[in-house]
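*Asks:* have a look at this fold, sequence not included:
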């Protein structure tokens, strides 16, 4: 071999929830067992849970990701937006996104 081989990162689909006050109930049901959600006032929100590397603390605005294998990780908003785009498979689209405005 005369030069390095080139590799492309495999496509990856993750579940992700941004730590925001409006997502607290979703986070409670979705986070790993033992995770705790802390709220002080209207906007001060963070999540904590223990990993094999020690405690993890995720402040409001950051993203929590769960891989297909169930591994949780965290990511700041700018790297998240640079690396991921929404998976718009039909299974995840809302009724309005699939069929237009609800004109009942």
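*Replies:* In hand now; what should we look at? These numbers come from a predicted model, not from an experiment.
*Asks:* going forward, measure contacts and count neighbours with C-alpha atoms only.
*Replies:* OK.
*Asks:* any idea how far residue 58 is from residue 98?
*Replies:* Distance of residue 58 to residue 98, computed by Cα to Cα, to the nearest Å: 33 Å.
*Asks:* who's more crowded, these two?
*Replies:* For residue 58 versus residue 98, neighbours defined as other Cα atoms under 10 Å are more numerous around residue 58 (20 against 11).
*Asks:* tell me what the helix or strand where that one lies is packed against?
*Replies:* Residue 58 belongs to strand 54-59 when assigned by DSSP states H and E. Using 3 or more Cα pairs under 8 Å, 6 or more residues apart in numbering; DSSP states H and E, the elements in contact with strand 54-59 are strand 44-51.
*Asks:* in addition, the following structure is provided for comparison:
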């Protein structure tokens, strides 16, 4: 991990600890991809804010820091094809989107 990734991970962990979430109750690498998040923040041309949830705590992450938001934890959307919870939509080309982890194709803005 790079220095910026390490700093970001440490800041997220400290923020979660302040909210009473013990370190041994989650694996941050399974919740988010810290290296991808750090690269996204570093490469943004303008101010970018990434919202994420870890153990039911809603966080906002920017180049300026990490803080808890007042947003209530959300339930993941369901795949319109199989009904499983969708944690991400992967788009490799503009015309093809895939729900993760089920792998079903997603058309248009059906999960937005």
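*Replies:* Happy to help now that I have it. Only a predicted model underlies this, so the values are computations on that prediction, with no experimental measurement involved.
*Asks:* give me the TM-score for this pair.
*Replies:* Superposed pair, TM-score by TM-score structural alignment, normalised by the length of structure 1: 0.23. Supporting alignment: 37 aligned residues with a Cα RMSD of 3.8 Å.
*Asks:* so the strand holding residue 58 of structure 1 versus strand 44-51, what angle?
*Replies:* Between strand 54-59 of structure 1 and strand 44-51, the angle comes out at 160 degrees (axes from the mean of the first three to the mean of the last three Cα atoms, to 10 degrees).
*Asks:* contacts for strand 54-59 of structure 1, please.
*Replies:* Outside strand 54-59 of structure 1, the residues that touch it by Cα atoms under 8 Å, 6 or more residues apart in numbering are 19, 45, 46, 47, 48, 49, 50, 64, 74.
*Asks:* could you point out which element follows it?
*Replies:* Remark: after strand 54-59 of structure 1, the chain's next helix or strand is strand 63-66, criterion DSSP H and E.
*Asks:* helices and strands around that next one, which ones?
*Replies:* Counting by 3+ Cα pairs under 8 Å, 6+ apart, strand 63-66 of structure 1 packs on strand 15-18, strand 72-75.
*Asks:* and the longest helix along structure 2, which residues are buried?
*Replies:* Among the segments of structure 2 that qualify as a helix by DSSP state H, the longest is helix 3-18. By neighbour count on 16 or more other Cα atoms under 10 Å, the buried set for helix 3-18 of structure 2 is 5, 8, 9, 11, 12, 13, 14, 15, 16.
*Asks:* close enough to count as contact, the fourth one and residue 62?
*Replies:* Translated: residue 11 of structure 2. No: Residue 11 of structure 2 is beyond contact range of residue 62, at 11.2 Å (criterion: Cα atoms under 8 Å).
*Asks:* and residue 59 of structure 2, how many neighbours?
*Replies:* 21.
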